[in-house]
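Undergrad: Whatever this is, show me its structure:
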Amino acid sequence: MTEKRTVHEYPGNPARPMARILEVEEYSPAFDAGFEPGCIVTAVNGHPLRDMIDWQWYSDGYEVELSYIDLDGDEGTVVLEREEGESWGITFDGAIFDGIRVCRNACMFCFMRMLPKESRDTLMLRDDDWRLSFLQGNFTTLTNLSEEDADEITERHVSPLRVSLHCISPEVRSKMIGRHADHGVRMMEKLLAGGIELYMQIVLLPGVNDGAELMKTLAWAYLHEGIANVGIVPLGFTKHQTAFDKSFNDREAALEVVEAVEAFQKHAMAERGCAWVYLADEFYSNAYPDDLLDHLPPAEHYGAFDMFEDGIGIIRSFVDDWQQQGQAVSELAQVLEDEGVRVYYVFGEAMRETFTPLVEASPLKGLLIPLYVKNEFFGGNVDVTGLLSGVDVARAIRGVSAHDYVVLPRVMFNSDMITLDDMTVDDIRDTAGMPVTVVSCNAYEFLPEIRELVEGY
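TA: This next block holds a predicted model:
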């Protein structure tokens, strides 16, 4: 390998799949061969390296030939060898190397189409890539899946995949998704026949795919044993559109869904030993606004919490975590009383039915104060903590006494610690005119973090 300058762009043909190396493990086979961060791998054993699935497939063995472009732009090949259990020592910059496959659907409920026009490009990317479904847990419709893709998935047994189902009647699917909707169902059935396990998602729209259509869709899915589970999430909409003005936010609409799905869950529990179909937390908080904690399903209901990232089981997990932290709650309460301060914890409005009764029934009542922030940036029915904007949070905390503390949940920020409206922690501090600190969203972590903040560790 040759020396040593930073690669800012991929050299060569930009249409050629190339995997940029982000890190090289010291004393690994890749390190010994001279690979450095910035070098590019173009092929493995002569096969173009399109994505991490290719890498895992073709590099599975004790010897591998890598085609590369080094930091001077020179191309070559090198053979690496490793011992049993040893890693090649390469971390790539991303999971897809030949370009993310974008969505070709016209989904009537697409959240990306409801974002503010000034949103950054990365938020507007409408990916529909089956590889990201496997590698990162994204949902895909399979409407752009080719026969060759399906054969490759089956041959390599790339499983499970997360698939957006939404509904099953052709006319409803066409209305909801667009003209390629039927192709998606054909691909689902082909993958299922090939032994691929699917996790399904349904975005529920009032008057479109709920009611009888929902029951028909669940019955179709239940008959396919390869469909491991189904998650149902309510329509989310912003103020930056005119097509929707309601979802399942009122009690009656949410309760109707809960009761209908409960009947299906009981059948699945008796026959399969699991609930199989799971509702997003919003359905429960909207159906039982006054006594949510009395009606929330127990942890066993959610099994392995396979759909946690889709907002299914997050409240149950939070409640159970909080209730296991009795000593930490008492210790923090004593510290806050001794210091004569209060701490304001920022939440989206969706957490009101959960956190208020928990903190009100604890020694932290009046000391750890939930600050529920209305989402003006997105508007509509968007109320979850993870979609809070910096500008809304800064506005909400301006009235907090400088003597007290404000903590922000880490889920507000991406991996670069940037909010959805491109604000940093310092931006929020400067706009609000007071200090803020970022803490975990898990009680077992944020309770000691807040204590350390107040005690000045």
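Undergrad: CA atoms for contacts and neighbours, from now on please.
TA: Noted.
Undergrad: which secondary structure elements does the helix or strand Asp182 falls within contact?
TA: Using DSSP states H and E, Asp182 sits within helix 181-193. Counting contacts by 3 or more Cα pairs under 8 Å, 6 or more residues apart in numbering; DSSP states H and E, helix 181-193 packs against helix 147-156, helix 170-177.
Undergrad: now do 10 Å
TA: Packed against helix 181-193, as judged by 3 or more Cα pairs under 10 Å, 6 or more residues apart in numbering; DSSP states H and E, are the following elements: helix 147-156, strand 161-164, helix 170-177, strand 198-204.
Undergrad: Please provide the structure for the following sequence as well, for comparison with the first:
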Amino acid sequence: RIFAQRLSPLYISVHTTEPVLRTTIMRGRKSPDILASLKRLAAGGIRMHTQIVLCPGINDGQHLVRTIEDLAGLFPAVQSIAVVPVGLTSYRQGLYRLRAFRKSEARRVIASVQQLAARYVRRFRTRLVFPSDELYIQAGMVVPPLSFYEDLPQIENGVGMVAQFLADAKRTRLPSRVPPMRITAVTGVSFAPILRTVLARLRQVPGASVRQITAKNSLFGPSVTVAGLLAVLVIPANALKEDEGIFLDNLKLADMEAAAGVPIRTVNTFSDLVGLLKTPGMHLRKRSTL
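TA: Below is the predicted model:
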């Protein structure tokens, strides 16, 4: 069907090209030889964007190098490789024991990936392999500029999102002033330090009162208790299922808005946020005393 309908490009989670290790990662389920499958797709003219979810002590180190080199051997059919650290929830009872990367480990991964990418730039004229934004954050390193990510082939896997947001913030012109308005921006722990630096610019606009909330373990966290202090609540658009207005726990945006008692708006970029400041009807009105 893939060949008949020319379903290309495909986005494929590889994790490792070593059959025995891949069986371990898949919790003992014998899986097809992924490299053989990728070679077949490449021979059939199918283009692929691949992802490696990296688990410390399992598929990193030389295992990672081998996987990247195997995938690079299929260029140009394999058009990009994302290296993403494993994401862990609190609900891991009965699951394989995993942990997050330590800062030093994340830095070693980035150094290894960058060494290979430098070789591919000379060989293929593309970096081909990209560490995810989360890997840079875990390493405590500055995220590269937008140009580093070429044409953003792995943006959906969180590769280049931070650079894109910062580049948009840098080129967005701020209004000289706005009518009085309060905005509260909600973000996750990883992005909080980055958003904080950007919101500092918005606070310089006369009339704009901008607050940031970092959500921990739940969307709002314990710090939001008085809805009357808010005028507009802003959340990232990618917190919702695309075009559905529903969160991953099936809570509807409309229901959250009703519970909060204030308008809730989603944004993708810094310019979207600035646009809210200019939107008629979003500003503070005089309230009657109850």
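Undergrad: Can you calculate the TM-score here?
TA: Overlay of the two chains. TM-score (TM-score structural alignment, normalised by the length of the second structure): 0.85; 276 aligned residues with a Cα RMSD of 2.5 Å.
Undergrad: and the helix holding Asp182 of the first structure, how far from the second structure on average?
TA: With mean Cα distance after the TM-score superposition for the first structure, helix 181-193 of the first structure departs from the second structure by a mean of 2.3 Å once superposed.
Undergrad: Distance from that helix to the middle of the chain?
TA: Put simply, helix 181-193 of the first structure sits 24 Å off its chain's centre (Cα atoms, centre = their mean, to the nearest Å).
Undergrad: And it, what's buried?
TA: Residues Ala181, Asp182, Gly184, Val185, Met187, Met188, Lys190, Leu191, Leu192 are the ones in helix 181-193 of the first structure that count as buried (16 or more other Cα atoms under 10 Å).
Undergrad: Same question for stretch 172-183 of the second structure.
TA: Across stretch 172-183 of the second structure, burial judged by 16+ other Cα under 10 Å covers Leu174, Pro179, Met181, Arg182, Ile183.
Undergrad: of those, closest to Arg122 of the second structure?
TA: Comparing those against Arg122 of the second structure with Cα to Cα places Leu174 closest, at 40.2 Å.
Undergrad: Report the contact partners of that closest one.
TA: By Cα atoms under 10 Å, 6 or more residues apart in numbering, the contact set of Leu174 of the second structure is Arg201, Leu202, Gln204, Val205, Ser271, Val274, Gly275, Leu277, Lys278.
Undergrad: The third one: what's it in contact with?
TA: This means Gln204 of the second structure. Gln204 of the second structure neighbours (Cα under 10 Å, 6+ apart): Leu174, Pro175, Ser176, Arg177, Val210.
Undergrad: For it, which three-state class applies?
TA: With DSSP: H, G, I helix; E, B strand; the rest coil as the basis, the three-state label of Gln204 of the second structure is coil.
Undergrad: Quick check: it vs Pro175 of the second structure, distance?
TA: Separation of Gln204 of the second structure from Pro175 of the second structure (Cα to Cα, to the nearest Å) stands at 10 Å.
Undergrad: What of the last one?
TA: Counting by Cα to Cα, the separation of Lys278 of the second structure from Pro175 of the second structure is 8 Å.
Undergrad: One more: the first one?
TA: Arg201 of the second structure sits 11 Å away from Pro175 of the second structure when distances are taken as Cα to Cα.
Undergrad: got it, and Lys241 of the second structure?
TA: The value you get for Lys241 of the second structure to Pro175 of the second structure, if Cα to Cα is used, is 31 Å.
Undergrad: Next: Val143 of the second structure.
TA: Val143 of the second structure is 28 Å from Pro175 of the second structure, by Cα to Cα.
Undergrad: Translate Arg196 of the second structure into the numbering of the first structure.
TA: Structural alignment (TM-score structural alignment) places Arg196 of the second structure against Thr356 in the first structure.
Undergrad: Now its match: which helix or strand?
TA: helix 352-360.
Undergrad: That helix packs against which elements?
TA: Under the contact criterion of 3+ Cα pairs under 10 Å, 6+ apart, helix 352-360 of the first structure touches helix 281-287, helix 292-295, helix 314-323, strand 368-373.
Undergrad: redo that, cut-off 6 Å
TA: In this structure, helix 352-360 of the first structure makes packing contacts with no helix or strand, judged by 3 or more Cα pairs under 6 Å, 6 or more residues apart in numbering; DSSP states H and E.
Undergrad: Now that helix: buried residues?
TA: Across helix 352-360 of the first structure, burial judged by 16+ other Cα under 10 Å covers Glu353, Thr354, Phe355, Val359.
Undergrad: Stretch 263-275 of the first structure now?
TA: Residues Phe264, Gln265, Lys266, Ala268, Cys274, Ala275 are the ones in stretch 263-275 of the first structure that count as buried (16+ other Cα under 10 Å).
Undergrad: if you line the two up, which stretch of the second structure does it fall on?
TA: Aligned by TM-score structural alignment, stretch 263-275 of the first structure falls on residues 115-127 of the second structure.
Undergrad: Identify all contacting residues around that stretch.
TA: For stretch 115-127 of the second structure, contacts defined as Cα atoms under 6 Å, 6 or more residues apart in numbering pick out Val129.
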